[in-house]
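Undergrad: Structure of the sequence below:
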Amino acid sequence: MTQQLAQIPVSELKGVGTALELKLHNLGIRTIQDLLFHLPLRYQDRTRIVPIGSLRPSDESVIEGEVKIADISRGKRRSLLCRIQDGTGTLTLRFFHFSAAQKNNLKPGTRIRCFGEARTGASGLEIVHPEYKKVDSDELVPVEECLTPIYPTTEGLHQGRLRALTDQALDYLKRGALQELIPEQLRQGWKFPGLNDAVAYLHRPPVDVDQHLLLEGLHPAQRRLAFEELVSHHLSLLKLRQKTRKKGAPELPGNGDLVKPFLQQLPFPLTGAQQRVSQEVARDLALPYPMLRLVQGDVGSGKTVVAALAALQSVESGLQAAVMAPTEILAEQHFINFSNWLEPLGIKVAWLAGKLKGKQRKTQLEAIREGEARVVVGTHALFQEEVVFSDLGLVVIDEQHRFGVHQRLSLREKGRNGELAPHQLIMTATPIPRTLTMSAYADLDCSIIDELPPGRTPVNTVVIADNRRDEVIQRVRKACAEKRQVYWVCTLIEESEALQCQAAEVTAEQLTEALPELRIGLVHGRMKPAEKADIMQKFKSAELDLLVATTVIEVGVDVPNASVMIIENPERLGLAQLHQLRGRVGRGSVESFCVLMYQAPLSNQGRERLAVMRETTDGFRIAEKDLELRGPGEVLGTRQTGVMQFKMADLQRDSDMLDKVKMLAQQLQEWPDFADSIVERWLGRGEDYGNV
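TA: Next up is the predicted model:
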């Protein structure tokens, strides 16, 4: 029966009709194997009765006691209150939804056993809406024999039903094994239990299980499955990489005719890190299969110059290069930089964004199609079908996490007649923790620009409460009097762009009133791109002293004279985003400040996060902390979260396994049948983005 569990549909289980089958399908459960791999999120301990006297708030426990009183309370909200005692203490059970029959059943003297979470109530500890049943005081009613699993579920599918279905699936498991997909010769030496034992154990952990290990996700049975899940995830990305590489790419050796004069005209020498990364990129471009390289570099480390060198190598080799950014502000800034650098070398740079309409758009599309434009800069408008390149050799994608895997891949079809894939250079100023680079970006080679250009000064970060706003306004006045410029950032008030823009408008009015001598500008997401660009240009050319903005200025805006940044409500932003914003100042040689002005009281996590910002400007350390506090989905950006939904693994907790995972995934490519089956088991056919 080795293969059968992956082939037996859940409709074979007793009690599964069409309606229930559809609910199971919503959870990705189609076969008995899927059900066995639908693992518990957590466990409840119903294996022993706990004395009421030993209960503490937030304990989930089984209690048994005698009803002393059951009465209806008519306070703010009508409820049935039932007091029970067991000789060690008294506990209140509270029901907001109840019937007359239920009240009559709970008459004084009745013995009941109940389960629920203890909370602090008006008169001591209470459990709201416990599960309960009457027990005969003479009869010994057994408790559960193993910990009770709590499963991920969907509307209309209760835990009791899921547990009953899993019981049936575990009976199937006793009769026929799940297929061990990690070859035996690779399993030897690993101290993991067998797959079947691990799965059975996690569905029904025995009473004597080490509960601490289980709750922390560190039990050997959990580690065994987390390991296989990480291997499956890694394999799917390697598969994606193989598929891209199979296509072949144009060789772009370059000849230095454009690169040499470009480097000579730069007003600064490249840092050692820029030189190293540029060489890695140049080597990749000369190969006959697509480069897939991720360049990470902190804010201001000079990634754009590396991208320009790569674009020039493509142009030297007779092919076009495309540079894509997630926002119009950033794309426009790239366009200005590339035009200033490349047009003196006789290279035409085209520009394509959503706001480009009519004749202008038509002209640009024609220049791209005819090959007159050798370098094309734009937003996601470059993905559109009507954009046809004459001969595309290289795609540079800035802030990759804003696009997601699928969009990145759609650009490979823009290569020479779909036959050869363009090389891909992906850049990010959001440092990605090593654990994420090894998993979410396993299909990419990674380079790090770990050196800032000389003359950059570290930013001093100050954390203060909102009630010191007047002091902050005085600091702004002082900075502007010294001919410095200031950013004042209003963060998201709620998940509403309209409210965020409104908050920025109100703040701009208040600051104009408080600082009448200053020239104040306002930028937010609801302004027309042309208005935004106009204000940004005025700020850049020092026609404005203070710029009030929403987080639209997060990436790429470069104003060396800006030396102070105020961020309101920083506790509402992720650490990576705060780090990005802070990177807008400190771009010149003058001492710079970032003031994080929070709303009191701060949560413990909020305090911890702002402390990290105050203590370090190391983007990688900040990214590691962000990952620890918010999880991979958040750190990678919402478009990527589907990629990172693990059933059993946790990248932070299981990071010690990643080197072994990587090694094993590479070895498993020698066994394609095993590799495909592992990916299908954990990611399913539909969710295997490795097949994009």
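Undergrad: Please count neighbours and contacts with C-alpha atoms only from this point.
TA: Noted.
Undergrad: The helix of greatest length in the chain packs against which elements?
TA: Under DSSP state H, the helix in the chain containing the largest number of residues is helix 220-246. Judged by 3 or more CA pairs under 8 Å, 6 or more residues apart in numbering; DSSP states H and E, helix 220-246 is in contact with helix 195-203, helix 434-439, helix 658-668, helix 672-683.
Undergrad: Which element is encountered next along the chain beyond that helix?
TA: Using DSSP states H and E, the next helix or strand after helix 220-246 towards the C-terminus is helix 259-265.
Undergrad: how about the longest strand anywhere in the chain: buried residues?
TA: In the chain, with assignment by DSSP state E, the single longest strand is strand 60-74. Residues of strand 60-74 classed as buried: 60-70 (neighbour count, 16 or more other CA atoms under 10 Å).
Undergrad: if we can go back for a sec, out of the helices and strands packed on helix 220-246, which is closest to V564?
TA: Closest to V564 of the helices and strands packed on helix 220-246 is helix 434-439 (CA to CA; 31.3 Å).
Undergrad: Can you give the contact residues for the closest one?
TA: 230, 233-234, 446, 632, 651-652, 655, 658, 662 (CA atoms under 8 Å, 6 or more residues apart in numbering).
Undergrad: quick check, distance from that helix to the centre of its chain.
TA: Chain-centre distance of helix 434-439: 12 Å, with CA atoms, centre = their mean, to the nearest Å.
Undergrad: Which SSE is immediately downstream of that helix?
TA: Moving toward the C-terminus from helix 434-439, the next helix or strand (DSSP H and E) is strand 445-449.
Undergrad: after that following strand comes which helix or strand?
TA: Using DSSP H and E, the helix or strand that follows strand 445-449 towards the C-terminus is strand 459-465.
Undergrad: Let's compare: structure for the following, please.
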Amino acid sequence: MALAPSGNAPVFQQPIAGRLAGVGPRVAEKLAARGLVTFQDLWLHLPLRYEDRTSLTPLFALQPGQTAQVEGRVEAVERGFRYRPLLRVALGDGSPVTLTLRFFHFRAAQVAQFAIGARVRAYGTARAGQQGLEMVHPSYRLLEGEEEALQEALDPIYPAVEGVGPASLRKFVLQALAQLPEAHALELLPPDWLSDLGLPSLREALLTMHTPAPGADLAGLAAGRHPAQQRLALEELLAHHLSLQRQRLVIRRHRAHRLEAGRALAARLTEQLPFKLTGAQQRVFEEIQRDLCSGEPMLRLVQGDVGSGKTVVAAMAAMLAVGSGKQAALAAPTELLAEQHYRNLRHWLAPLGVEVAWLAGKVTGKARARALEAIANGQAQVVVGTHALMQEQVRFQDLGLAIVDEQHRFGVHQRLALRDKGRGGQWMPHQLVMTATPIPRTLAMAAYADLDVSAIDELPPGRTPVQTVALSGERRPELIERIRAACAEGRQAYWVCTLIDDSDEVIAQAAQSTYEALAAALPDTRVALVHGRMKAAEKQATMQAFKDGQVGLLVATTVIEVGVDVPNASLMIIENAERLGLSQLHQLRGRVGRGAAASTCVLLYQPPLSMMAKQRLATLRETNDGFVIAEKDLSLRGPGELLGTRQTGLASFRVADLARDAGLLPQVHALAERLLREAPERADQVIARWIGSADRYANA
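TA: Below is the predicted model of the structure:
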């Protein structure tokens, strides 16, 4: 049976300015700066944590590290100055134990409040002090009568709003909650689905989150596993998924050229390659080929580990376009990576008579004018470049396929700008995006619901697994001797630093000083330096010298993270490895082990290590599988850093946590299909509730 449209009450969209006591124009402006404009915004402004003031803890039962509410009479007050102002108030409750309240910031009127014998109720975390237990800057209030009732609910602590005090914010939220419609008017999801999942209604979930009862599962709330949070996370994930599906439907309404005529050219490329495609490469190309011949715009993400051969698959896809009389464009985020793509494609495609053009920031003057003309008149059949491809003056004769490599490094508008260069009327170019950072399945399900996802999950034969070891920085001299021996045997090595210049604030060896020290320690080895601040020509010349074997040791920043292919390099040292994320470490490690020689990656760290750093380094030692590493990275760092935040709204989820709530995604997908099929107007309302009218995901 189809779902009936929901009859949402207009209070959803009503602005709170002038409708809540205490919210005049100035306060409304401050709330609006935090995105709190309507009643619904306040309902979804959820507490960060809770404070339990529903009970009192006797002073004799108080333990160090315990957060509790206590009550007692002022027994002594001491105001002094030791390095800074200090106020100490001793509280007693008739037991042998005294608690000290310590304040470093206070006013004279505050001191006067603490008269000897005054009754005080304080809330804070106890810690061991010089004279017993103390609380530093607890929240407190003085009690007037002999008996004063305790609070009946936990105190919610909300994300701060500049210029609005915590107590005022709580008051505004409580007023807004009083306007919550009844469950049936508020609910957008089918009640039978909620009951099957064992989840409460939205109204019940919101009331629980804002005003949890004294017996509420605080541990569950802190861990994000309380049914109320899961109910809200389900709907928020659903809103983001529906938003992506809506974008996909919009794009799929357009038409795309069938690129069937290019099959013969793609086959010729395969035949003349100096290596054989892996099974995974063949499978992924077949998926791409089906898309390109369907008549609908392709929207496909190809992910594959470092060295899995994504560029060849992209080249074969480009041949389908070129063989069908269309142009293909490949954009990469750095000139280093783009130029390597250009060299590879020109090497593979020149024997086929295919013209490959190159466009980057450093292509200027007459060379740039010639490239722009070749792109505009169709002479350039494949165009490789950086962000320069997206510039307004770049015009294609007939762009049929837009390829974006390392897509998470591009902003949304840049990818749209490239796609739109082939757009005309109802026609849309096909889109292929690639990443060498494997995306965990849960993240792909949530972040790329508008894309079909393919994985090249097989490395070419002959690639030797890289042995990974972690060493303390004290063992640098041993590593230098190891480099000396490797270079003497004709092999090459990388030494990666995380900073260009020395920094007093961060304990990290800078690339410049490391280069100078290593050059002095290895007089018989040619040592070179490359970093992001060098001029492009100088950087490229250094990289080419390393690739040609003229340089034995390359000292570099993480500029070499992607796109550098030197099969003879078999040793990599990553300085201050504890400062980098798992995926970045794995990307760097992928620069060695590209030839037949046994390769080693040394993670050089500065002790002591944090628990997270220990977990990262242990994971790198245990596995070379980028997909396993990506799952671990997601659990350690969350989605924002893994994907980059410029092109997704994932980092700003209000309730949902992809690593924690991955188990909800199958239900989210099934529920999205049902809503789009049976009640599309409700799907729009879910999107509006959580995302609003802002287009937070581009249809790129």
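Undergrad: As a quick check, tell me the outermost residue of the first structure.
TA: D138 (55.5 Å; CA atoms, centre = their mean).
Undergrad: if I look at it, how far off is V388 of the first structure?
TA: Distance of D138 of the first structure to V388 of the first structure, computed by CA to CA, to the nearest Å: 83 Å.
Undergrad: So H38 of the first structure is in contact with T153, correct?
TA: No: contact between H38 of the first structure and T153 fails when scored by CA atoms under 8 Å: they sit 9.6 Å apart.
Undergrad: And those two? Which one has more around it.
TA: Applying other CA atoms under 10 Å to H38 of the first structure and T153 shows that H38 carries more neighbours, namely 22 against 17.
Undergrad: State the distance from the more buried one to T31 of the first structure.
TA: Counting by CA to CA, the separation of H38 of the first structure from T31 of the first structure is 11 Å.
Undergrad: if I pick the aligned residue in the second structure for V590 of the first structure, what's in contact with it?
TA: Using TM-score structural alignment, the equivalent of V590 of the first structure in the second structure is A597. Counting by CA under 8 Å, 6+ apart, A597 of the second structure touches 464, 568, 570.
Undergrad: count of neighbours near the second one?
TA: Think N568 of the second structure. Neighbour count of N568 of the second structure, defined by other CA under 10 Å: 22.
Undergrad: wait, what's in contact with the residue mapped onto it from the first structure?
TA: Counting by TM-score structural alignment, N568 of the second structure corresponds to N561 in the first structure. The contact partners of N561 of the first structure, by CA under 8 Å, 6+ apart, come to 484-485, 587-588.
Undergrad: same thing but 6 Å
TA: R484 (CA atoms under 6 Å, 6 or more residues apart in numbering).
Undergrad: what's the answer for W671 of the first structure, then?
TA: W671 of the first structure makes contact with no residue, according to CA under 6 Å, 6+ apart.
Undergrad: What distance do you get for the equivalent of Q615 of the second structure over in the first structure to K76 of the first structure?
TA: Aligned by TM-score structural alignment, Q615 of the second structure pairs with E608 of the first structure. Distance of E608 of the first structure to K76 of the first structure, computed by CA to CA: 37 Å.
Undergrad: higher neighbour count, the two?
TA: Comparing E608 of the first structure with K76 by other CA under 10 Å, the one with more neighbours is E608, at 13 against 6.
Undergrad: Read off where stretch 42-49 of the first structure ends up in the second structure.
TA: On the basis of TM-score structural alignment, stretch 42-49 of the first structure is assigned to residues 49-56 in the second structure.
Undergrad: Residues in contact with the matching stretch: which ones?
TA: Residues from elsewhere that reach stretch 49-56 of the second structure, judged by CA under 6 Å, 6+ apart: 69-70, 150-152, 154-157.
Undergrad: list the buried ones in it?
TA: By neighbour count on 16+ other CA under 10 Å, the buried set for stretch 49-56 of the second structure is 50-54.
Undergrad: from the middle of its chain, how far away would it be?
TA: Stretch 49-56 of the second structure has its C-alpha centroid displaced from the chain centroid by 34 Å (CA atoms, centre = their mean).
Undergrad: Check stretch 674-692 of the second structure too.
TA: Here stretch 674-692 of the second structure is found 25 Å from its chain centre; the criterion is CA atoms, centre = their mean.
Undergrad: buried sites along that stretch?
TA: Residues of stretch 674-692 of the second structure classed as buried by neighbour count (16+ other CA under 10 Å): 674-676, 678-680, 682-687, 689-691.
Undergrad: For the stretch 1-150 of the second structure, just list every one of the helices.
TA: Under the criterion DSSP state H, counting those that start in this stretch, the stretch 1-150 of the second structure contains helices at 25-33, 39-43, 108-113.
Undergrad: corresponding residues in the first structure for the first one?
TA: Same thing as helix 25-33 of the second structure. Taking TM-score structural alignment, helix 25-33 of the second structure hits residues 18-26 over in the first structure.
Undergrad: Now check the second structure for the residue matching T148 of the first structure.
TA: Under the alignment (TM-score structural alignment), T148 of the first structure maps onto D155 of the second structure.
Undergrad: Enumerate every residue touching that match.
TA: Here D155 of the second structure is in contact with 50-51 (criterion: CA under 6 Å, 6+ apart).
Undergrad: For M209 of the second structure, see how far away it is.
TA: Where M209 of the second structure is concerned, D155 of the second structure sits at a distance of 11 Å (CA to CA).
Undergrad: again with T645 of the second structure
TA: 27 Å.
Undergrad: For the two, indicate the residue with more neighbours.
TA: Neighbour tally, T645 of the second structure and M209, criterion other CA under 10 Å: the higher count belongs to M209, 25 against 16.
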